[in-house]
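Engineer: The sequence and its predicted three-dimensional model are supplied below.
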Amino acid sequence: MKPSHIPFNKPFVIGKELFYIAQAVMSGTISGDGMFTKRCQKWLEEQLGCPKSLLVHSCTAALEMAAMLIDVGHGDEIIMPSFTFVSTANAFVLRGAVPVFVDIRPDTLNIDERLIEAAITPRTKAIVAVHYAGRACAMQALQDICRRHKLHLIEDAAQAILTEHDGRMLGTFGDLGCLSFHETKNVICGEGGALLINNPELIERAEILWQKGTNRHAYLRGAVDKYTWVDIGSSFLPSELTAAFLFAQLEQAESVIAHRRQLHAKYHELLRPLEHDGRIELPVLNGDYAHNAHLFYVLCKDIEERTELIQHLGERSISAVFHYVPLHDSPAGLFFGRAHGELPVTQNVSARLLRLPVYAEMTGQDVERVADAVRDFYVARSSGSTVRSSRDIAALNNTSIHETATSPL
């Protein structure tokens, strides 16, 4: 009998999603900025601790708003990792800016803060911190760099909802933070996102951009007597149906993430012997880099081994997938941006990283089945070759693993 399929990801309903959607329809407002939009925004402001949040139709939209709010223009340079989704770069390229790609750390797979200052030029406008797998970038170091060079700090916290770092939630350190509620994330609404405005000076204009460049919010508050076009903007609002679904998810967010953390810990426990034997690498765990268990990955020996492992798991009805192709050597990345240096860790990690299934309805038995299949793959292999790790690559860059794991935040 063929075993049941374990998908890589599975959208889920966990609370009052359908009930709230019905409420939204009955309220008479489903076009956006209604009761559930306001509830979601209030939840984000209270739970994350940010002065203002605006619900948008995607994290891509939040990033585009961020680029508009800091007045990114032609020729500006935006420092970011190459190991990220295309939206991180697209949002700034659309405003005429040049993405400057910097290598990542081998422990967190986040932008390497020690390489940033060498990439700064007189054209540099901002740094984008991408919190990979819901784990924090070195935010204190990034804040210090931005202060010294008078740069904006933007957080691409698409994967990082409810990850706490240094007593604050990710997404609230920079001038602006961007969240995703895409169906692959911990908290979902199909397509959706939020812009967190942490710099109070940007709040009023953010509301204008959000409302298609009009002063509608000021008009509704009675601050102005005319409702008119005053700035650039676009249609960033999600519908109330989306917001209603999302609010039900936000109500259960802590329990969803707690369950995912249990799955993450179980994967780590079951696969640790393979790491001990030098067959794979697992996510580095330490207290400085808390996470929300957005994803669980392993690093294989090379791209060939990863391809074979994907096929092996697929034959056992288990879906596992690789992740980003580096932006700096993609066709658009070569045309619109530039790399600062060779980015050896990015190249190494992107060829070897494999994401294993993690989703809300997954059980501990599912994790055991996936881990067993991974172990079976390595037991069956005759090769005893040692994994060439991303830490080895970092060493070639004159960075010891001890320095990498313990650098100041």
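Structural biologist: That came in fine, so what should we check first?

Engineer: all contacts plus neighbour counts: C-alpha atoms, from now on.
Structural biologist: Fine.

Engineer: The longest helix along the chain packs against which elements?
Structural biologist: Ordering each helix of the chain by length in residues (DSSP state H) puts helix 253-276 first. Applying 3 or more Cα pairs under 8 Å, 6 or more residues apart in numbering; DSSP states H and E, one finds that helix 253-276 contacts helix 364-380.

Engineer: Buried residues of the next helix or strand after the helix it packs on, list them for me.
Structural biologist: As assigned by DSSP states H and E, the chain's next helix or strand after helix 364-380 is helix 390-396. Within helix 390-396, the residues that count as buried by 16 or more other Cα atoms under 10 Å are 390, 391, 392, 393, 394.

Engineer: that older thread, after the longest helix of the chain, next one along is what?
Structural biologist: Per DSSP H and E, the helix or strand that comes after helix 253-276 is strand 296-299.

Engineer: Distance from that next one to the middle of the chain?
Structural biologist: Offset of strand 296-299 from its chain centre (Cα atoms, centre = their mean, to the nearest Å): 16 Å.

Engineer: now for it, which elements pack on it?
Structural biologist: strand 353-356.

Engineer: Quick one: residues in contact with the strand it packs on.
Structural biologist: Residues outside strand 353-356 that contact it (Cα atoms under 8 Å, 6 or more residues apart in numbering) are 8, 295-300, 306, 319-323, 370.

Engineer: Present those as TSV; the columns should include distance to residue 175 and neighbour count.
Structural biologist: Conversion of the contacts of strand 353-356 to TSV gives the following (distance: Cα to Cα, whole Å; neighbours: other Cα atoms under 10 Å):
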residue	distance to residue 175	neighbour count
8	34	16
295	26	24
296	29	20
297	30	23
298	33	21
299	33	27
300	37	24
306	38	20
319	38	20
320	35	22
321	33	15
322	32	19
323	28	16
370	40	24
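
Engineer: Got another one to weigh against that:
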Amino acid sequence: MINIPFNKPYLTGKELFYIEDAVKKGKISGNGYYTQLCQKYFESKYGFNKCLLTTSCTDALEMAAILIDIKEGDEVIMPSYTFVSTANAFVLRGAKIVFADSRLDHPGIDEDQLESLITSKTKAIVPVHYAGVACDMDKIMNLANQYGLYVIEDAAQAIDSFYTGKDGIKKALGSIGHLAAFSFHETKNIISGEGGMLAINDRKFAERAEIIWEKGTNRSAFFRGEVDKYGWVDIGSSFLPSEIIAAFLWAQLENLEDIQQVRIAHWENYHQKLQEWTSDNLIQLPVIPSYATNNGHMFYLICKNLKQRTTIIDNLKSEGILSVFHYISLHRSQFYKGKNFNTVLKQTDIFSDCLLRLPMYYELKVEDVIYKITEK
């Protein structure tokens, strides 16, 4: 019996109230009152030029691939240690995915390897801010500017996390690249069950993004009175969520500061109390680079090998605590290997075999997990 799950969705108490209010307003399809409220919140708080809520982070990534006109033969560089949606969005448009290895100290992309992967066919770099911890965006943006590439931040786990560049300016993750995708899946800090958002930082994409979002029509412009009728003007799909999802999300956003404080406190408690135990067992704790902040999205351990990780998972499960491993490297997937690519990414494979995620959610009693881990 699992007494401490890996994740437990947190309800602030106002979700049902706002959902009922959305119904009473007489519009529960997309792009209504709560959708616009959430979008304006993100634009104001984090400095995104334009935000569009989506039904998932996957949809936001697919919109990004359409916006930068990914075509057959284009190459897109991204880490192998990520969720399949990061790659699928571009594969669906015909791109070849070029996988980069992880850093030595962190599962995020190895920025120093990127230039060697750029070819005449490269169109974009997709850094993934793993665990909400920033990639070195100065290095990535400098490369992108040098070679004329787009940067799409996969910020699925990175809400309310920041990067400080060499200029000393602190910027929200998702506000630095040309485009960025966020997730509000129930495992994230701020949730709506399923849900996501596209952040459009390059203004040249703003108008077309809205059209793609609205099934390829200029419907939004029509409702603003900018055109006298609307019709099919581009490709697109039904990427926008219902007002029910947006209303739920708004209740979460009202409590973002409290949620973040609690999750970060959980993270710091883990980090402090597990230092001696991990050192004794040759296990590594997560690293936060000096230029990054910690948003308390996840707490993970890097075990010394696969056997040790499996033993810890099994021991915790026997005590009613669910811990999990994370991604299986995409370059080792059946789909990718079936393309006859011979990609060797040593550091990524280490994380795939050795990274262990501990329970992390608002109502978690971290001490209970720590006690069961360290007594073994």
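Structural biologist: Looks like it arrived, so ask away. Keep in mind it's a predicted model, so treat the numbers as computed, not measured.

Engineer: Which residue range of the second structure does the longest helix of the first structure align onto?
Structural biologist: Mapped onto the second structure using TM-score structural alignment, helix 253-276 of the first structure covers residues 256-279.

Engineer: burial of the counterpart of residue 35 of the second structure in the first structure, as a residue count?
Structural biologist: Superposed on the first structure with TM-score structural alignment, residue 35 of the second structure falls opposite residue 37. As a burial measure, residue 37 of the first structure scores 25 neighbours (other Cα atoms under 10 Å).

Engineer: So the nearest residue to residue 37 of the first structure once chain neighbours are set aside, which state does it fall into?
Structural biologist: Closest residue to residue 37 of the first structure apart from its sequence neighbours, by Cα to Cα, 6 or more residues apart in numbering: residue 243 at 5.3 Å. Three-state assignment for residue 243 of the first structure (DSSP: H, G, I helix; E, B strand; the rest coil): helix.

Engineer: Am I right that the match of residue 35 of the second structure falls within a strand?
Structural biologist: No: per three-state DSSP, residue 37 of the first structure lies outside any strand segment and is helix.

Engineer: For the aligned residue in the second structure for residue 202 of the first structure, which non-adjacent residue is closest in space?
Structural biologist: Alignment note: residue 202 of the first structure maps to residue 205 in the second structure; criterion TM-score structural alignment. Counting by Cα to Cα, 6+ apart, the nearest residue to residue 205 of the second structure once its immediate chain neighbours are dropped is residue 67, at 6.8 Å.

Engineer: Residue in the first structure paired with the one you found?
Structural biologist: Aligning on TM-score structural alignment places residue 67 of the second structure opposite residue 69 in the first structure.

Engineer: which residues sit in contact with its match?
Structural biologist: Neighbour list for residue 69 of the first structure: 202, 205, 206 [criterion: Cα under 8 Å, 6+ apart].

Engineer: Which of the residues you listed sits closest to residue 183 of the first structure?
Structural biologist: residue 206 (25.6 Å; Cα to Cα).

Engineer: who touches that closest one in this structure?
Structural biologist: 65, 69, 197.

Engineer: Over to residue 289 of the first structure?
Structural biologist: 108, 135, 136, 165.

Engineer: again, but for residue 110 of the second structure
Structural biologist: 100, 101, 102, 103, 104.

Engineer: Just to check, residue 83 of the first structure is in contact with residue 346?
Structural biologist: Yes: under the criterion of Cα atoms under 8 Å, residue 83 of the first structure makes contact with residue 346 at 6.2 Å.

Engineer: Between the two, which contacts overlap?
Structural biologist: 104, 326.

Engineer: distance of residue 266 of the second structure from residue 363 of the second structure?
Structural biologist: For residue 266 of the second structure, the distance to residue 363 of the second structure (Cα to Cα, to the nearest Å) stands at 10 Å.
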